[in-house]
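Enquirer: Structure here, sequence nowhere to be found:
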């Protein structure tokens, strides 16, 4: 594999000493050897930084950056700033990858004359492994097709770690700092900058679902629900502004009502009412969503929601209680 271009792999690290060694071993053991492995220790306090340094002493491809804790987005952005590779990949430090993942993604990209390649992944828990898509199906997308598959069809996922990018795709794009769901804020913008994206449903990445991770929290958080809706809203606004798909606004309505229904299950408060009113206001920016783009029941719910939030809340709580409407 001599003469192959350099791939920079960016790994943000924060307090993952239990998982870090497995992650770094999987990256260092790649069959694609021409790697620049950028490990950004984001102010770890559990010895993770020392593990990074230990690996750097044994593998000259590893560069370790130690910084005060600024968050995962800042760590990724720091990696992007110093990356020298012609291609860019990302791995989260509590996950691991198959030995041939980057060889697979590189050849998938080059053989299909693409700018971004995508593989499937496994979902790992402490008790089992679940495969997400393993048919081997190969799909090639134009930029607009990939954005629609990402935002609307969900055939392409809003993850940054299951992909290999030509470095030019990140020109002028960085992860939003001090925010969650940062992958959702970046993927569609990167897709818009490139010509072709290729995806093959072969799982190569092992995504670990663990307690305490930034995306997995068993306790429902309405603020996270709201931020997730805002990401959907941003994506749809982008799709509409760039003329990618005229029916995309219905997804703001769909996910807006979905978020409101979940928030209404909590005791009412001024903060929650403010969140709900802002979701409704953003839904109302898209007034041309009507039947048959959405079904009649959806339109009925939306109409009631717009007209009287308190009545809508009362109906949701009534049906949640399991009571039946008395017959005349």
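Expert: Ah, there it is. None of these values were measured; they are calculated from a predicted model.
Enquirer: CA atoms for contacts and neighbours, from now on please.
Expert: OK.
Enquirer: Excluding residues flanking it in the chain, which one is nearest residue 13?
Expert: residue 41 (4.8 Å; CA to CA, 6 or more residues apart in numbering).
Enquirer: Same question for the one you found, what's its three-state structure.
Expert: On the three-state scheme (DSSP: H, G, I helix; E, B strand; the rest coil), residue 41 is labelled strand.
Enquirer: That one is in contact with residue 10, isn't it?
Expert: No. Counting by CA atoms under 8 Å, residue 41 does not reach residue 10; the two are 11.0 Å apart.
Enquirer: thinking again about what came up before, please name the residues that touch the residue nearest to residue 13.
Expert: 12, 13, 14, 48, 49, 52, 64, 65, 66, 67, 75 (CA atoms under 8 Å, 6 or more residues apart in numbering).
Enquirer: Can you pick out the ones from those that are in strands?
Expert: Counting by DSSP state E, the contacts of residue 41 place 12, 13, 64, 65, 66, 67 in strands.
Enquirer: where's the fifth one relative to residue 37, distance?
Expert: It refers to residue 66. Distance, residue 66 to residue 37, using CA to CA, to the nearest Å: 14 Å.
Enquirer: more neighbours, these two?
Expert: Counted by other CA atoms under 10 Å, residue 66 and residue 37 do not tie: residue 37 has more neighbours, with 26 against 16.
Enquirer: ok so the more buried one is a helix residue?
Expert: No. Counting by three-state DSSP, residue 37 falls outside a helix, being strand.
Enquirer: Let me see the residues that make contact with the longest strand along the chain.
Expert: For the chain, the strand with the greatest residue count under DSSP E is strand 196-208. Applying CA under 8 Å, 6+ apart, the contact partners of strand 196-208 are 94-98, 100-101, 108-109, 112-125, 131-143, 146, 161-162, 191.
Enquirer: same deal with stretch 161-180?
Expert: Contacts of stretch 161-180 (CA under 8 Å, 6+ apart): 70-71, 73-74, 76-77, 85-92, 102, 105-106, 109, 115-121, 182-183, 185-186, 189-191, 193-194, 205, 214, 227.
Enquirer: For residue 91, give me its contacts.
Expert: By CA under 8 Å, 6+ apart, the contact list for residue 91 reads 9, 10, 11, 12, 161.
Enquirer: Residue 29 now?
Expert: residue 99.
Enquirer: Next step: the contacts of stretch 161-180 restricted to strands.
Expert: Those of the contacts of stretch 161-180 lying in strands (DSSP E): 87, 88, 89, 90, 116, 117, 118, 119, 120, 121, 205.
Enquirer: Pull the number of nearby residues for the last one.
Expert: By the measure other CA under 10 Å, the count of residues near residue 205 is 23.
Enquirer: what does the second one give?
Expert: A count of neighbours around residue 88, defined by other CA under 10 Å, yields 25.
Enquirer: Please compare the first structure with the one that follows:
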């Protein structure tokens, strides 16, 4: 009999202090409830051997599959191709699941067959301290609104998916970009599958890891987010799956705001890089400055948002440097 979940965990040289916590939280899940597929994406030999030994001793319902390095979504897709569960949960090798919420979700899925289930998540430090909680869904299980789902589609780890529907989808997970492959895969899949429910509980805990590439990405990948959104646009078609306003807003957030923030904070920022960002969004979404979401939400009222989205990047860079200087002085005990 197939388990309810296949929990797919891509692994690439994650430090033991992180992955041991990740896999420890899965010990309470029986083999009937979940199989754990750990996809080693070309890790160093020593790292892969230590992982395999740890799992053999601590998580008997896990399987390690080794493959050549291809990136996080390459590993996830490999996991999909080898999964046997009814539903797929994606889990990063440094994050955590709320096991009580997983069990409650499993009980629901035994009698119901949605294509997608979206749930809440929070962000925690490596020590488990809560930084923020994102719970966009009402309590219980409710039919998903497609527009709201699009606005909450920045990660594959915020939903679980019916395995059969994943395999029937007309495209695989987006691969080959270092920033945005998660978002573009989740958004295009969510809008393609459409039918789903929300689960009004926090199920996933993102752990902020200092060694993660997203914390300080190399300059060479800063514009990968454009390729990611180009793929969303291509997959969703000319009508944007009825969510043009939402996709446009997500592009403003991820390409202009957060993308701009990464560029400004990186070494070597220049005006040519700023021009490239606005040239892309003007071409992809000519009417983006009239997007209705620009006049709503707390984030749009922040000085940082206004400076970056209006193109005042030099002013933002100055404020960023001042903030860093003040922080350093405080740390040195001189203020």
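Expert: Nice, thanks for sending it over. Source: prediction; values computed, not measured.
Enquirer: Would you pull the TM-score for this pair?
Expert: Overlay of the two chains. TM-score (TM-score structural alignment, normalised by the length of structure 1): 0.72; 295 aligned residues with a CA RMSD of 3.8 Å.
Enquirer: for the ones in strands among the contacts of residue 41 of structure 1, which one is nearest residue 250 of structure 1?
Expert: Nearest to residue 250 of structure 1 among those: residue 12, at 35.5 Å, using CA to CA.
Enquirer: so what corresponds to the closest one in structure 2?
Expert: Aligned counterpart of residue 12 of structure 1 in structure 2: residue 10 (TM-score structural alignment).
Enquirer: Let me see the contact set for that match.
Expert: Neighbour list for residue 10 of structure 2: 38, 39, 40, 41, 72, 75, 76, 91, 92, 93 [criterion: CA under 8 Å, 6+ apart].
Enquirer: CSV for those, including distance to residue 268 of structure 2?
Expert: CSV is the format used below for the contacts of residue 10 of structure 2 (distance: CA to CA, whole Å):
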residue, distance to residue 268 of structure 2
38, 38
39, 36
40, 34
41, 31
72, 27
75, 32
76, 33
91, 34
92, 31
93, 32
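Enquirer: Type out the PyMOL command that picks the buried ones from those residues.
Expert: Entered in PyMOL, the line below selects the buried ones among the contacts of residue 10 of structure 2, by 16 or more other CA atoms under 10 Å:
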select buried, resi 38+39+40+41+72+75+76+91+92+93
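Enquirer: Quick check: the farthest pair among the contacts of residue 10 of structure 2?
Expert: Checking these with CA to CA, the most distant pair is 41 and 91, at 14.3 Å.
Enquirer: Isn't residue 240 of structure 1 up against residue 249?
Expert: Yes. Contact criterion CA under 8 Å: residue 240 of structure 1 and residue 249 qualify, at 7.4 Å.
Enquirer: More neighbours: these two, which one.
Expert: residue 249 (24 against 15).
Enquirer: Identify the residues contacting that one.
Expert: 236, 237, 240, 286, 289.
Enquirer: With residue 4 of structure 2 instead?
Expert: Residue 4 of structure 2 touches 32, 33, 34, 85, 86, 87, 106, 109, 110, counting by CA under 8 Å, 6+ apart.
Enquirer: how does it look with 10 Å?
Expert: By CA atoms under 10 Å, 6 or more residues apart in numbering, residue 4 of structure 2 lies in contact with 31-35, 84-88, 103, 105-107, 109-110, 162.
Enquirer: and the spatially closest residue to residue 315 of structure 2 that is not a sequence neighbour, how many neighbours does it have?
Expert: Among residues not flanking residue 315 of structure 2 along the chain, residue 307 sits closest, at 7.2 Å (CA to CA, 6+ apart). Look at residue 307 of structure 2: counted by other CA under 10 Å, it has 16 neighbours.
Enquirer: Could you check how far residue 307 of structure 2 is from residue 261 of structure 2?
Expert: For residue 307 of structure 2, the distance to residue 261 of structure 2 - CA to CA - is 10 Å.
Enquirer: Now for the two: what residues contact both?
Expert: Common contact partners of residue 307 of structure 2 and residue 261 (CA under 10 Å, 6+ apart): 313, 316, 317.
Enquirer: Most neighbours of all the residues you listed, which one?
Expert: Among those, residue 313 has the most neighbours (other CA under 10 Å), with 22 neighbours.
Enquirer: residues in contact with the nearest residue to that residue once chain neighbours are set aside?
Expert: Nearest residue to residue 313 of structure 2 in three dimensions, chain neighbours excluded: residue 307, at 6.4 Å (CA to CA, 6+ apart). By CA under 10 Å, 6+ apart, the residues touching residue 307 of structure 2 are 257, 313, 314, 315, 316, 317.
Enquirer: Who are the contact partners of the second one?
Expert: If I follow you right, that is residue 313 of structure 2. With contact set as CA under 10 Å, 6+ apart, residue 313 of structure 2 has these partners: 260, 261, 263, 264, 269, 270, 271, 274, 304, 306, 307, 319.
Enquirer: ok, the last one - contacts?
Expert: Residue 319 of structure 2 is in contact with 304, 313, 325, counting by CA under 10 Å, 6+ apart.
Enquirer: The first one: which element?
Expert: I take that to be residue 304 of structure 2. If you go by DSSP states H and E, residue 304 of structure 2 is part of helix 303-309.
Enquirer: before we move on, the earlier item: how close does the residue nearest to residue 315 of structure 2 get to residue 26 of structure 2?
Expert: 43 Å.
Enquirer: Just to check, residue 210 of structure 2 is in contact with residue 126?
Expert: Yes. Counting by CA atoms under 10 Å, residue 126 is a contact partner of residue 210 of structure 2 at 9.2 Å.
Enquirer: Buried only: go through the contacts of residue 41 of structure 1 for me.
Expert: By neighbour count, with 16+ other CA under 10 Å, those hold 12, 13, 14, 48, 49, 52, 64, 65, 66, 75 as buried.
Enquirer: Can you add distance to residue 223 of structure 1 and give the residues you listed back as JSON lines?
Expert: Formatted as JSON lines, these follow (distance: CA to CA, whole Å):
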{"residue": "12", "distance to residue 223 of structure 1": "25"}
{"residue": "13", "distance to residue 223 of structure 1": "25"}
{"residue": "14", "distance to residue 223 of structure 1": "23"}
{"residue": "48", "distance to residue 223 of structure 1": "30"}
{"residue": "49", "distance to residue 223 of structure 1": "31"}
{"residue": "52", "distance to residue 223 of structure 1": "34"}
{"residue": "64", "distance to residue 223 of structure 1": "34"}
{"residue": "65", "distance to residue 223 of structure 1": "32"}
{"residue": "66", "distance to residue 223 of structure 1": "31"}
{"residue": "75", "distance to residue 223 of structure 1": "24"}
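Enquirer: Done for today, thanks.
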